[in-house]
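A.B. asks: sequence first, predicted coordinates after that:
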Amino acid sequence: MVAWIAACELGIEPAVLAWMSASETVARSQFNPFSEIPAEGLRATFLAIRFAGLVLVVPVCEELFLRGFVMRYVQSPQWWTVSLSQLGVRALIVAPVYGALTHPGEAVAAVVWFSLITWLVARTGRFWDAVVAHGITNLLLGLYVCVFGQWHLW
C-alpha cells in the first residue's frame, strides 16, 4: 500500500499518462462523501457499503478472475488443472499487465502491487493469500483516503 500511495503522490502516473496522451481519458472523479452527503446516517451507510465493496467484494471478484482463471488459462487451456505455484513466465507477466490496464490512472503503482502479490501467490500457491492481501490493501487505502482526504485515490 505504501508503494501504491507513494507512486500516486509522486506524480509518476500523470507524467506517464501525459506522455501517452491519455491523461484525460483516465481521470478519476474525486467524490468526497463528507462534503457531498450532508446527512450523517446516509454518509455512514455509503461508507459502510463502499468499504464492504473495497474489502470484501472487489478482492474476491478480481482475484477469482485474474488468478483463478486468466493467469492459469495463459499457462494452459486446461486452466483448472494448473496450480498457482506452477505458473510460467507468460502467466506471471499477465498480472502486472492486467493491473496497468485496469488501473490506468495508477499504472505504475498497479504494476508494482500486482507484481508483489503475484510473487506471493507463486511462492505459496495459495489463492486466498492474494484475496487477503488485496482486501487488507484496499482497507488500508480506504482508511488513508478518508483520514487524509485523498479522494483522487478512491
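C.D. replies: That came through fine. Note that the structure is predicted; figures quoted are calculated from it, not measured. Residues are numbered from 1 along each chain as shown.
A.B. asks: make it CA atoms for all contacts and neighbour counts henceforth
C.D. replies: Will do.
A.B. asks: helix, strand or coil for L120?
C.D. replies: Following DSSP: H, G, I helix; E, B strand; the rest coil, the label given to L120 is helix.
A.B. asks: got another, please set it beside the one above:
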Amino acid sequence: MMAPQMTAQPTDRSSAIPWVAPFAVFMAWLALGPSLAIPQPWESVARVAVLLAVLLAVSRDLIVSLRVRHVLPSVLIGLGVFVIWIAPDQLFSAYRSHWLFQNSVTGTISTSIPANELADPLVVSLRVFRAAILVPILEELFWRGFLPRWIVHTEWSKVPLGSYTTVAFVGTALLFASEHGPFWDVGLLCGLIYNGWMWKTRSLGDLVLVHAVTNAALAGFVLVTKQYAYWM
C-alpha cells in the first residue's frame, strides 16, 4: 500500500509547477525587485519579460487550455468588482487613512512607480499590460486553480476545479486579501466573489477574464483620475 503513495506525491509536486511557479516569480520580484536597483524603463521591461517567459515556459499548456464559457456575466462581474474596489475611497475621502487599513501589519499606501517615471509612456503601458494580461493569468492559476484544491487535499490534482469546502473557500479569500495590504477589505470581498464565480462556473478561463476586466478597468480609472495609490 505504501508504493502508490510514494509515487503519487512527487507527481503532484512536479505537476504543481505550472500552477505555482509564475505566481512565485511574481511575488519574488515584488519582494526583491527594489533591491536590484534597475532603472526605468528597464525595470518594467525586465519584469514583463521575466513573467511572460515563465508563463510561456512552464504554463503554456494550461494557458492554451483556458476556455471562457460565460463571457457577458464574467465581464459584468469584473466591472462590479472594480466598482467595489474604488467605491469606499471615492465615497469617503479619509476612509483608507484609518489604522485598520494602514498599520505596521498591512503597510502603508504608496505607488510602486515613482511620480517622475509615470510620465514615461513605455513604463505606463507595460504596467497596464502586466496588470490586465499577465497578473490575471498567473494569479488565477495559483489562487483559484491550485491553492483551493491543495487545501482540500494534498493530492490536489485529483480534486476538480471549483470544488467547495468552507476552509478552502474562506481561506483562499483571506490569503488573497492579505496580498493586497491596505486594500485588504476590498481584496477580501474580491476574493469571495471570485471564489464564488469559480465554484459556480468551474471555469478557470472565466476567472481569468473576470480578473482581467477588473484590473483593466482599474488601470483605466487610475490613468484618467491620476489616483496612482491603486497601483501599489
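C.D. replies: In hand now; what should we look at? All of these numbers come straight from a predicted model, not from anything done at the bench.
A.B. asks: which position in structure 1 aligns with F142 of structure 2?
C.D. replies: Under the alignment by TM-score structural alignment, F142 of structure 2 pairs with F65 in structure 1.
A.B. asks: got it, and V210 of structure 2?
C.D. replies: With TM-score structural alignment defining the correspondence, V210 of structure 2 maps onto A133 in structure 1.
A.B. asks: burial of its match, as a residue count?
C.D. replies: Other residues near A133 of structure 1 number 16, with proximity taken as other Cα atoms under 10 Å.
A.B. asks: next, the contact list for it, please.
C.D. replies: With contacts defined as Cα atoms under 8 Å, 6 or more residues apart in numbering, the neighbours of A133 of structure 1 are I117.
A.B. asks: H152 of structure 1 versus that one, what's the distance?
C.D. replies: A133 of structure 1 sits 22 Å away from H152 of structure 1, taking Cα to Cα, to the nearest Å as the criterion.
A.B. asks: can you tell me the SS state at the match of V210 of structure 2?
C.D. replies: helix.
A.B. asks: what do you get for V147 of structure 1?
C.D. replies: Following three-state DSSP, V147 of structure 1 is assigned to helix.
A.B. asks: please name the nearest non-neighbouring residue to the residue nearest to the spatial centre of structure 2.
C.D. replies: Within structure 2, the residue whose C-alpha comes closest to the C-alpha centroid is E139; the distance, by Cα atoms, centre = their mean, is 3.7 Å. The spatial neighbour of E139 of structure 2 that comes closest, neighbours along the chain excluded (Cα to Cα, 6 or more residues apart in numbering), is F23 at 6.0 Å.
A.B. asks: so that neighbour sits against W143, correct?
C.D. replies: No: with contacts defined as Cα atoms under 8 Å, F23 of structure 2 does not count as touching W143, sitting 9.1 Å away.
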